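Participant: pasted the sequence and its predicted model underneath.
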Amino acid sequence: MPSWLRNQLTRAFRDKDKRSIVMLNRVFYKYQHNLRQEEAAEEAE
């Protein structure tokens, strides 16, 4: 997880900002999904 995302999530949890937590979780899963696709594409080459 990139440091900027970890910092944002930490702040959202500390402030109990439910909307931000949900949004940042979506960002994280999208980020993970994209990383996996890039790795799979590199292995296929």
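Facilitator: All right, it came through fine.
Participant: going by C-alpha atoms from here, please, whenever you check contacts or count neighbours.
Facilitator: OK.
Participant: buried ones in stretch 6-23?
Facilitator: Within stretch 6-23, the residues scored as buried using 16 or more other Cα atoms under 10 Å are Leu9, Ala12, Ser20, Ile21.
Participant: and the comparison structure, right after this:
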Amino acid sequence: EGDILEDLIVAAHNAAREKVEEAMAEKTRELTGGLSLPPGMKLPF
């Protein structure tokens, strides 16, 4: 029972983090006009 709850929490956390990363990528595309950043360069600096 505890393992199932732990798995659900981890899965929810991973899904939330993925949504945040997708939102950040979308905002970055908006700010850069669709130009991609050089490999390995991430915002914020």
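Facilitator: Sure thing, it's come through. Everything quoted here is computed from the prediction, not taken from an experiment.
Participant: so after superposing, what's the score?
Facilitator: Put the two chains on top of each other and the TM-score (TM-score structural alignment, normalised by the length of the first structure) is 0.63; 30 aligned residues with a Cα RMSD of 1.3 Å.
Participant: coming back round to it: so which of the buried residues of stretch 6-23 of the first structure are in helices?
Facilitator: Using DSSP state H, the subset of those located in helices is Leu9, Ala12, Ser20, Ile21.
Participant: looking for the alignment partner of Tyr29 of the first structure in the second structure.
Facilitator: Matched by TM-score structural alignment, Tyr29 of the first structure corresponds to Ala15 in the second structure.
Participant: go through the buried residues of stretch 6-23 of the first structure and say which is closest to Leu35 of the first structure.
Facilitator: Checking the buried residues of stretch 6-23 of the first structure against Leu35 of the first structure by Cα to Cα gives Leu9 as the nearest, at 19.4 Å.
Participant: in what helix or strand does Glu43 of the first structure lie?
Facilitator: Secondary structure assignment for Glu43 of the first structure, by DSSP states H and E: helix 18-44.
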